[in-house]
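Engineer: Give me a model of this one.
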Amino acid sequence: MSNELWFRTPAPDWFEALPIGNGHLGAKVFGRVPDERIALNLDDVWSGAGPRKLQVTDGPEVLADVRRLLLEEGDQYAATERTRALQGPLVESYQPLGDLLITSPGEAEDYRRSLDLRTGIVSVDYTRAGVRFHRESFVSTPDQVMVWTIEASEPGTIDLDLVLTSQHPVQVAGLGDTFTMVGHAPSDLTIEYRTSADPIRYEEGRGIGFGVALRAFATGGSVSVKDAGVRVRGADQLTVVLSAASTFAGWSVAPGSDPTAALREATALLDAADLDKLRERHLDDHTALYDRAELTLGTPVDLPTDERIRAVAAGGEDPDLSALIFAFGRYLLMASSRPGTQAANLQGIWNEDRRPMWASDWTNNINTQMNYWPADVTGLRECFDPFTSLMDGLAESGSETARVLYDAPGWVSHHNSDIWMASWPVGDGGDDPVWAMAATCGVWLSAHLMEHYRFHPDLEYLRDKAYPVLAGAAEFVLSMVVEDREGRLQFIPSTAPEHHFVLPSGQKASVDLTTTYDIWVLRELFGNVLQAEDALGLSSELAARIRAAGPRLPEISVAADGRMMEWPTDWQPSEPDHRHQSHLYGLYPGSEIDPARTPEWASAVRASLAVRTGGRPPGGWTSAWLIALWGRLFEPEKAAAVIRDYTSRLVSGNLLHRDGDIFQIDANFGLTAGIAELLIQSHTDVIRLLPSLPTAWADGSYRGLRARGGLTFDVSWSAGELTGATVTADQAGTFRISALGGKAVEVTLAAGQKRELTAEFGER
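Structural biologist: Here you go, the predicted model:
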């Protein structure tokens, strides 16, 4: 299989630069020769000066008004507008850190730029004046530094200058053998979609401070460090080591005001780094994680990645490019989410703008969740840890939001969050409730903790991490449901995320009685709590309340034309081809809908998708969701068509999602998860191998894909027929497994057992 992205030219812009990172420190490498730029990010450098206090004083009264308007007056428009009074401050924005600029004389020939996904190393090779040069860049997780090296085929031919710059106010200095930069992020910033006469504000002593430290080590020649930068002359080879730190001390406290404290931390990382072992330690860490899973499709194509993309756009088939997209998503998650770091945000860890699109925040009505769809199924268990930590913060912050806004126990998280753990509806009254008023985002987020447990059955994790968060979400939901005239329990306020409906008056509204999306996630939450208690041997009063409330939730409704309804009334949608597929949650990422078990619901999903996909072409993360939905419906050709369309329209030459000037990384992660869904499914009582295999993928194999229950599978096929299937069990159990839609076989495994299954699937 291909594990490399490569190009014949440097990156023309930030989008096309190649990403490296360790979850904390990120970089985009342009690969320019005379004027190299490496754009830097640090996961905890955001705008803002500390946690904010929610100023809403009449939340319970507003909630009572909304309930009355819906239950008694049936006035969805007035209810929608009334929820604006629940909005708190807008989120702060993820920030760039700075740039490492490297200048050297002369133009390059015979140029090649590459990213080896398996090693996590960006390489640049070129010839200048008859001398061959080789550059490498990587960010080490074990040593928490970025490393840039250059070597030459002739001694004494490396001449260059290095300097650090930033969009933020900074001071640079040469301190002995170390070049340094200190500064701080804005103390307050106006989100990009709002206008302001002074949108980026810096205040002395407020805001997250940062320090960056750099050292250059040459063989031969000379290195001098001045306040103007680092000068290297006549070297045989050179290694540059860079580290960074911030004054962020946790979401609930104001950061330290002295960036020199961050600089001391960064310098200590340089002091601790063993120059001779940096590359080896990086490779050992990176390859051990990356090699857990592998996908091979068709025959590798030895062409530059951007040329392969253009060939697919012209109508060509390139199954190996789909495998490369799959691998790239895994690589990006490894680079932007590691134990101890912040969770991957809307752009992962890479951002060049002080006012990035949608704040480069955590958008919790699909995007944050999609970032972590591929983690467990593709063997990246550790990369899920930051999501668990994010949930801990949101649950703590959200308990105060639940109390202030709704006089409710438990915890709540709405549409947007940031490093200060905003959990309220954002907008200060000025944002549309269609996205701001999404009170079940925390419910959806919590489902991922239970899914993580299903892939990795660990009772300690379930007891200490997942269950408390699930229980808190359930406490909130049970306090929020109210009885309607028919005796059903309605969750109010409820929305179909980011989608308006049109009332007979022509007004657009978004808040209603319990939407289909909310029914799915509430039912899933209740089931998750009950399953967790069963696994933990608990029998709580909370579980008894759930058992009483669950059957009283509204039923899932199907419209007269066979579509799955989105709202409790079959309102006219403002956008029939809307990007969110939230009412289809029960199919994916939920598990209630299945063509084999619930054919009526599956038919309703198909009817809904016929409308949803009948208009404008989908965007990036919408495409990823569609791939997973078609996979669960056993429609591999429709899924493959979406992959081809996405590859043709919605990626940069480096495979990062790009829609015009918009970069969101969730599409990359979602593509990886969607591709996995075509190859293995384990959300029902049958584990399905190759359930939705496209005809263009007639030959291939995968290794290390995981199923719920703690199983790992290696599978191969040729001409669309199974040629090999092996399973390894984390723990003992009996499992039902099928291949290519054939008859399920029952397999009993001991803990740690590896078993060949190919012969058992002979009868189909």
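
Engineer: contacts, neighbours, all on C-alpha from now
Structural biologist: Will do.

Engineer: Break down the stretch 351-500 of the chain into its helices, ranges please.
Structural biologist: Read by DSSP state H, counting those that start in this stretch, the stretch 351-500 of the chain holds these helices, from start to end of the chain: 367-371, 373-377, 385-406, 433-436, 441-455, 459-461, 467-480.

Engineer: Of those helices, which is nearest residue 50?
Structural biologist: Evaluated with Cα to Cα, these place helix 385-406 nearest to residue 50, the distance being 13.2 Å.

Engineer: about what we covered before: Serialize the helices of the stretch 351-500 of the chain to TSV and add fields for mean neighbour count and distance to residue 300.
Structural biologist: Formatted as TSV, the helices of the stretch 351-500 of the chain follow (neighbours: other Cα atoms under 10 Å; distance: least, Cα to Cα, whole Å):
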stretch	mean neighbour count	distance to residue 300
helix 367-371	25	27
helix 373-377	25	23
helix 385-406	22	33
helix 433-436	25	43
helix 441-455	23	31
helix 459-461	14	40
helix 467-480	23	44
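
Engineer: which residues sit in contact with the residue lying closest to residue 756 once chain neighbours are set aside?
Structural biologist: Closest residue to residue 756 in three dimensions, ignoring its sequence neighbours and counting by Cα to Cα, 6 or more residues apart in numbering: residue 726, at 4.4 Å. If a contact means Cα atoms under 8 Å, 6 or more residues apart in numbering, then residue 726 has 713-715, 754-758 as its contacts.

Engineer: Please provide the structure for the following sequence as well, for comparison with the first:
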Amino acid sequence: MKKIFLTIIIACIISCQSNKEVEDRLVLSNFSDSAASNWRDALISGNGEMGIMVYGNPSEEKIIFNHELLYEYIGTETIEPPFVGDIMPEVKQLIKNSQYQEAKTKILELAKTRGYQDILWTDPYHPACVLNFNQDFKGAVLDYQRLLNYENGEVTVNWLADNVDYTRTSFVSRPDKVIATKIISSKASTINVSFDLTHQFDTEQSAQAKESGIEQNVKMLFPDRLDELNNPLVEKPEISLDKNWITFRSKYQLVDRGYEVIVKIKNVGGTLTNAKGIISVENADSVEVLAKVIPIEPYSKSELLDAKAAIENLPSYDVLLSRHSNVHGEMFNRVSLHLDKTGFLDGSNETLIASQKTDEEINPYLLEKVFNMGIYGLISSSGENPPNLMGIWNGSWRPRWSGDFTLDANINLQIAAANLANQKEAIDSYMTLLERIAPDWEVNAKHLFGCRGYVSGTRTSGRRNFHTHFGQWPGNYWTAGVEWLLLPCYEYYQCTGDKEFMLNRLYPMMKKTALFYEDFLDTYDDDGTYLIGPSYSPENKAILPNGDRLGAVANATMDIAVIRELLTNLITLNKELDLRDEKVGLWKNILEKLPSYLINEDGALKEWARKDLGENYNHRHISHLYPVWPGLEISPENKALFDASNVAIEKRGRGNGSAHGLAHTALIATRLKKADLVYGNLLFLMKNDYLYNSLVTSHNPGIIYNTDALHSIPAVILEMLVFSKPGVIEFLPALSEKLQKGSVSGVLCRTQAKLEHLEWDMTGKTMMAKVSSGKKQDIKFQLRKPILEVKVNGEVVNVDGDTFKVTFNVAEVKDIIIKWK
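Structural biologist: Coordinates of the predicted model:
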């Protein structure tokens, strides 16, 4: 029955739309033709604040509830870093003399005498609970399918049994802040289903996917309480039933904090009963479920009554979905990608993933769906916080690396597509996180370095960001974090020209970051330039002259790059906005004294700008190429450094195969115009078990649920199609000839301009673009190909090599056509 119905629908679509329009609709969703037995294959939905993971089978389905603020309290949150800033002059002298190990040891020994024990982990992200469905029906299951609609965030599960179509749909509403589920069937009085809430514990969690450091911290901090503490550190939940309502309350053991979940079940037709923690519905025509997850502090301050009243006043599922679709759909459709799919086949997620493993060309159906999934995930996990290591979705307690916000590459990759894809809400959530944790950055600077200003920690659960994740791992040496964290916000200003955002929110934070370097840079190397030390290039180790490897050294190229970038941007802002800051002269003086980048005997840009420090090429992090990406400093116009950066990326190994390293490398490759490397890394991610059946990505092949790659792949694709910086837009900078035809729309550019539409044909050697400008300006356009002709609004324009200039007025839109040899 259902197959015939679906065939009729598809036939109608094909008869009414072009092939391209049909393809576009198909890739705006993903579907699976098999049930998910593991939460990692669950289909996901979210509104930034709450997330759900839908998995199971027709008879037994589960919806895991997540909330962006739920982190298991383990006692490390408020521990400040030790005060070791008073020995920095001595430490810097040791570093200057290349006594790197001695300097590191001196800091750690003093830290221990002042109460610091060892590396501290962040509070781990965890699921709230799971809503269990048990649905009875007659007959065998046929035509099972589950589907995720990117445009409205709705997860659909449907099947046929005994000639009855059954459908369950779920989503998380952004405007109404509620989780909603609906169960329907094609025949009256056939829905029989029961519901209960339990903690979501992952009994199959592998050792590789679990963070062992958390248990070590608990033992270290609470040695006298181990017998009374649970694992995890949460008390037995309070579960109550009242007619058609279920409530679930859970308290953390070590803090007066917890969370509540409230669920309302409404049946149309049939009967509803409750007993022994279960609500049962029999012989219903339809059932609707509404739910909320509510963090509370103190635990005694319940918000259940208010939540119940809010849910009581909500309209039907269909009205809620319509409201949500209007908001979510507008956000999702701001940017779009279409790839030519000639010669390729679409299919279920499982089919696409399996076939891609044996194909040496990227299936554009799969790549386009992953691109859309990345934009969808970014939107759905941006609320009061940006995406953490898991986005907003998690089915286990104590996930690897706490599932936190890791600030030395991961969060930076998670947010990389936000500006290009015009997701201002994601940038606001990201900036809100930074503003919340920034007060701790001043404590870090004072305690660890004896300086004013800002120094970020390397990890945070979103509440605090003390720089305490160090021990033998030298995270305390890292000072470059704040500028990398602030750069997406500066990029937002470049894309939008939002002066209020810049002056009221970002500029004061940039100045406090510069204040740190004003104090910190007080030691000179033998060549008269600043010695930058302590210094660390995440998360690599330099090779010392004696062959030892050490991360705690000096003059990390990343440090030089971020200082140069920060101060240059501050000076630029003062000129653009006529700020007349009294420190402009000081900033210019610091820039003149920064050490130069170095190129090693292999011709590669060195990771540490000291001659006595050797390279470790095989590593997942690529911190020293910061001035290539995300920075804008190194470009083809600076040939020596550009060539050295190309050598550096060619020599870089994949390290442990981390997905974020592959995505990071691809982003750098887009700036280095290395189309083959960009395509190769995308293909590697598509075919080597980095995709779960949900199209969410893993950290390593087949293990560790992680959205670093998911959310950064859209940035890779957008950067390979268009590069921009103030006054410049470059078309197709790193596009492989294998992606012969396609189009992209809605890309913001870092010159207050928007690429309304770009369409390319590599075989026909033509491209068309529509560009709008948010201000009056001249934009230099570039296409690194032998250009035959350029037309702007139908008129031929002069070309200078591979560039041409176009003048825009405010809000003006111009059409550009380029042909090349």
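
Engineer: Output the helices of the stretch 351-500 of structure 1 as a markdown table; include the columns distance to residue 125 of structure 1.
Structural biologist: Putting the helices of the stretch 351-500 of structure 1 into a markdown table (distance: least, Cα to Cα, whole Å) gives the following:
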| stretch | distance to residue 125 of structure 1 |
| --- | --- |
| helix 367-371 | 33 |
| helix 373-377 | 33 |
| helix 385-406 | 35 |
| helix 433-436 | 47 |
| helix 441-455 | 41 |
| helix 459-461 | 46 |
| helix 467-480 | 50 |
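
Engineer: What's residue 280 of structure 1 aligned with over in structure 2?
Structural biologist: Taking TM-score structural alignment, residue 280 of structure 1 has residue 322 as its aligned residue in structure 2.

Engineer: now the helix or strand that contains that match and helix 424-449, what's the angle there?
Structural biologist: Using DSSP states H and E, residue 322 of structure 2 falls within helix 317-332. For helix 317-332 of structure 2 against helix 424-449, the angle by axes from the mean of the first three to the mean of the last three Cα atoms, to 10 degrees is 70 degrees.

Engineer: And the contacts of helix 317-332 of structure 2?
Structural biologist: Contacts of helix 317-332 of structure 2 with the rest of the structure, by Cα under 8 Å, 6+ apart, involve 150-153, 171, 173-176, 180-182, 288, 314, 375-376, 379, 423.

Engineer: Of those residues, select the buried ones using a PyMOL command.
Structural biologist: Applying 16 or more other Cα atoms under 10 Å to the contacts of helix 317-332 of structure 2, the buried members can be selected in PyMOL as follows:
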select buried, resi 150+151+152+153+171+173+174+176+180+181+182+288+375+376+379+423
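
Engineer: Now, the contacts of helix 317-332 of structure 2 that are in helices?
Structural biologist: Counting by DSSP state H, the members of the contacts of helix 317-332 of structure 2 that fall within helices are 375-376, 379.

Engineer: Now render these as a markdown table, adding distance to residue 487 of structure 2.
Structural biologist: As requested, those are exported to a markdown table (distance: Cα to Cα, whole Å):
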| residue | distance to residue 487 of structure 2 |
| --- | --- |
| 375 | 20 |
| 376 | 23 |
| 379 | 20 |
